[in-house]
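*Asks:* Provided below are the primary sequence and the corresponding predicted coordinates.
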Amino acid sequence: MRLIGRNGSSSLAIERIGLERSWGDVYHFLLTISWTGLLLLVIGLYLFANVFFAGLYLLGGDAILNARHGSFEDAFFFSVQTLATIGYGVMSPKTTYGHIIASIEGLVGWSGFALATGLMFAKFSKPTARVLFSDVAVINQSQGRPTLFFRTANRRRNQIFEAQVRLTLARDETLPNGEFMRRFYDMKLVRGQTSIFALTWTIMHVIDEESPLFGQTSESLAESQTELIVTLTGLDDTVSQNIHARHSFIASEILFEHRLTDIITRTPEGRRILDYSRFHDVEALVAQPETAPPR
């Protein structure tokens, strides 16, 4: 089970039934669909409107001046001119019926373009985070204590101020009375916030007696369908708006006795190099030595 998708969106692994469809959330739906979906929807509505009004003009008989009688092509392109308020002047309403339909189409046209413009601006200006998370989380010994590690990075060439990370563990449990429940546990981090998040950040959680990971194995995590849910918030210094990022690790993505590969090296001249091509790399540990936190 995955509650959060790999791209940070809500997972589709859970099927929802019994909810009534509501058309009152159309705005939210249009803001959350992809740009491709939105553009295809706008184009489809635009073509449908012109076909619909072209049919109305044809129903009125000879309602368009200088249009060929019964020509759907002329009626369609006259509808395009009216809907978009282009008005080339070659064709115009000829009858009262034609003027009425053109007036209605003009109202639909400017209101529709206003709504589409506002929607696209809202979607374009919506603050988004370009945050990268490591593909897996690892558990190994650090300073004599088992510790969970995973890595995150800011993919933009800017800074995120007052960044905060929260880590939650979700798993299936059977209560003493036999009741099944999906329970959530907040996990304490070694450092859950940073004043400036510009490059990379290794998140650490010490697995002590109070940790929900205490005494767990790969098999027990898989059996309880354990998932680690990560949320990151902060203030983008470019747009001065709060941004949010989400990620999750399922049981198969939590590796015991592994460590994250160091991605910061130094040149002979002393310059530091950050190698993002190794961001997701891990190394298996044969023994259990104390390891310094990866950078």
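*Replies:* Here it is on my side, so go on.
*Asks:* From here on, just use CA atoms for contacts and neighbour counts.
*Replies:* Fine.
*Asks:* Give the other helices and strands that the biggest strand by length in the chain contacts.
*Replies:* Counting by DSSP state E, the longest strand found in the chain is strand 160-174. Applying 3 or more Cα pairs under 8 Å, 6 or more residues apart in numbering; DSSP states H and E, one finds that strand 160-174 contacts strand 180-187, strand 193-197, strand 227-236.
*Asks:* what comes into contact with it?
*Replies:* 154, 180-189, 192-198, 212, 224-237 (Cα atoms under 8 Å, 6 or more residues apart in numbering).
*Asks:* Could you rerun that using 6 Å?
*Replies:* 180-187, 192-197, 224-237 (Cα atoms under 6 Å, 6 or more residues apart in numbering).
*Asks:* what's the offset of it from the middle of its chain?
*Replies:* 17 Å (Cα atoms, centre = their mean, to the nearest Å).
*Asks:* also this one, for the comparison:
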Amino acid sequence: MRIKRKLDRSIIKLEQREGVLQIVGGNTWYSYFRDPYHLMLTIPWLGFAAIVAILNVLINAIFACLYLIDDKAIGGMNNIGFLESFFFSVQTLASIGYGVMHPDTLYANLLVTLESIASLMLFAVITGIAFTRFAKSSSRVMFSRVATIHNYNGIPTLMFRAANERRNHILEAHLSVYLMIDEVTEEGQMMRRLHELKLVRDHSPVFLLSWTVMHTIDQRSPLHGLTLETMERLHAQILVSLTGVDETIEGTLHARHFYAARNLMFDRRFVDVIHMGNDGHRYLDYTHFHETTAIQ
């Protein structure tokens, strides 16, 4: 049975979802049950609070049972049962100490010492994890739902859009774009290969609003000669990776996006999102951010 379970964990299922090859169950909080630290960082806040509450109740219940071993351990009350021992543990663990109940024997004082050490470690770990969850920089970068391929200055060019939804400054923004495709070697071995797509501009000192990303499809481009049918047959997809520094929190942020072959629009271009107002100022309208129009 153990061998079978180990084999099950060693097998990872890859599934085609909306044209994008993805790991089933990957990059989700419930896939980290054997990795408690990552679980606590990725689980939703409600789940995080529930785990902390359950752990707190469990520790107090264990110490309550330990206090009950000595019926004279807790002084200040005539009858000491499980509830009294439990709430005495709560007061000790949280360093509340109302002064009514108190340790009355050497055994109880040793338990209080042990519980105070456990309290320091528990709250230090919980505080550290909570701070890490707050301190994580979440990117608010939006990518266009589709990418277009059409002539630009007479050369076929791959284009897609990126926008900074937070509208603050992303400093030293860098974009990397890759073609992921199935290839078969001369020996007949199938491999999943990554080919970098060189961009017309892959760096922006300040990424504030919108960025139109372009890759020229010339003879040196990995996309040269590929048709839509070929890309679908070889499960081709385009991986976009953006990194930069969030000026507000001065932390590194990461954003990524995938374009499947079905997301590529040939002989279409994006609708212009920048227009001049009657007051002479420029305006950026995100309403048409994802829209394309046929090239006449």
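*Replies:* On my side now, so go ahead. From a predicted model like this one, the values you see are computed outputs, not experimental measurements.
*Asks:* overall similarity of the pair, as a TM-score.
*Replies:* After superposition, the two chains reach a TM-score (TM-score structural alignment, normalised by the length of structure 1) of 0.83; 277 aligned residues with a Cα RMSD of 2.8 Å.
*Asks:* re earlier: most packed of the helices and strands packed on strand 160-174 of structure 1?
*Replies:* The highest mean neighbour count among those, using mean count of other Cα atoms under 10 Å, belongs to strand 227-236: a mean of 20.
*Asks:* For that one, which helices and strands make contact with it?
*Replies:* strand 160-174, strand 241-250 (3 or more Cα pairs under 6 Å, 6 or more residues apart in numbering; DSSP states H and E).
*Asks:* what about the residue of structure 2 most remote from its centre, distance to Leu114 of structure 2?
*Replies:* Distance to the chain centre peaks in structure 2 at Asn78, reaching 53.7 Å (criterion: Cα atoms, centre = their mean). Asn78 of structure 2 sits 25 Å away from Leu114 of structure 2, going by Cα to Cα, to the nearest Å.
*Asks:* so stretch 81-98 of structure 2 corresponds to what in structure 1?
*Replies:* Across structure 1, the stretch matching stretch 81-98 of structure 2 (TM-score structural alignment) is residues 71-88.
*Asks:* re the thing from before, tell me the buried residues in the longest strand of structure 1?
*Replies:* 160-161, 163-172 (16 or more other Cα atoms under 10 Å).
*Asks:* residue ranges for the helices of structure 2, please.
*Replies:* Applying DSSP state H to structure 2 gives helices spanning 2-10, 36-42, 45-68, 82-93, 106-135, 228-233.
*Asks:* In a markdown table: those helices, plus distance to Thr252 of structure 2 and mean neighbour count.
*Replies:* Conversion of these to a markdown table gives the following (distance: least, Cα to Cα, whole Å; neighbours: other Cα atoms under 10 Å):
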| stretch | distance to Thr252 of structure 2 | mean neighbour count |
| --- | --- | --- |
| helix 2-10 | 33 | 9 |
| helix 36-42 | 17 | 16 |
| helix 45-68 | 22 | 16 |
| helix 82-93 | 37 | 20 |
| helix 106-135 | 11 | 14 |
| helix 228-233 | 33 | 14 |
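*Asks:* Reformat the ones you listed as JSON lines; add distance to Val100 of structure 2.
*Replies:* Below are the helices of structure 2 laid out as JSON lines (distance: least, Cα to Cα, whole Å):
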{"stretch": "helix 2-10", "distance to Val100 of structure 2": "52"}
{"stretch": "helix 36-42", "distance to Val100 of structure 2": "36"}
{"stretch": "helix 45-68", "distance to Val100 of structure 2": "16"}
{"stretch": "helix 82-93", "distance to Val100 of structure 2": "9"}
{"stretch": "helix 106-135", "distance to Val100 of structure 2": "15"}
{"stretch": "helix 228-233", "distance to Val100 of structure 2": "74"}
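*Asks:* Can you name the residues that contact the closest residue to Gly5 of structure 1 other than its chain neighbours?
*Replies:* Nearest non-adjacent residue to Gly5 of structure 1, counting by Cα to Cα, 6 or more residues apart in numbering: Ser11, 4.5 Å away. Going by Cα under 6 Å, 6+ apart, Ser11 of structure 1 touches 3-5.
*Asks:* Can you select the buried ones among these for me in ChimeraX?
*Replies:* Entered in ChimeraX, the line below selects the buried ones among these, by 16+ other Cα under 10 Å:
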select :3,4
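*Asks:* Tell me the residues of structure 1 aligned with stretch 281-292 of structure 2.
*Replies:* Going by TM-score structural alignment: stretch 281-292 of structure 2 matches residues 271-282.
*Asks:* Can you give the contact residues for the matching stretch?
*Replies:* 134-135, 259-261, 263-266.
*Asks:* Strands - which of these land there?
*Replies:* Those of the contacts of stretch 271-282 of structure 1 lying in strands (DSSP E): 259-260, 264-266.
*Asks:* buried subset of these?
*Replies:* Counted by 16+ other Cα under 10 Å, those give 259-260 as buried.
*Asks:* can you put the ones in strands among the contacts of stretch 271-282 of structure 1 in TSV and add distance to His99 of structure 1?
*Replies:* Output for those, formatted as TSV (distance: Cα to Cα, whole Å):
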residue	distance to His99 of structure 1
Arg259	74
Leu260	71
Ile264	71
Thr265	74
Arg266	75
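*Asks:* From the ones in strands among the contacts of stretch 271-282 of structure 1, pick the one nearest Met91 of structure 1.
*Replies:* Ile264 (68.5 Å; Cα to Cα).
*Asks:* Not counting residues beside it along the chain, what's closest to Ile126 of structure 2?
*Replies:* Val52 (7.7 Å).
*Asks:* and the one you found, what pairs with it in structure 1?
*Replies:* Using TM-score structural alignment, Val52 of structure 2 lines up with Val42 in structure 1.
*Asks:* Quick one: closest of the helices of structure 2 to Asn153 of structure 2.
*Replies:* helix 228-233 (22.3 Å).
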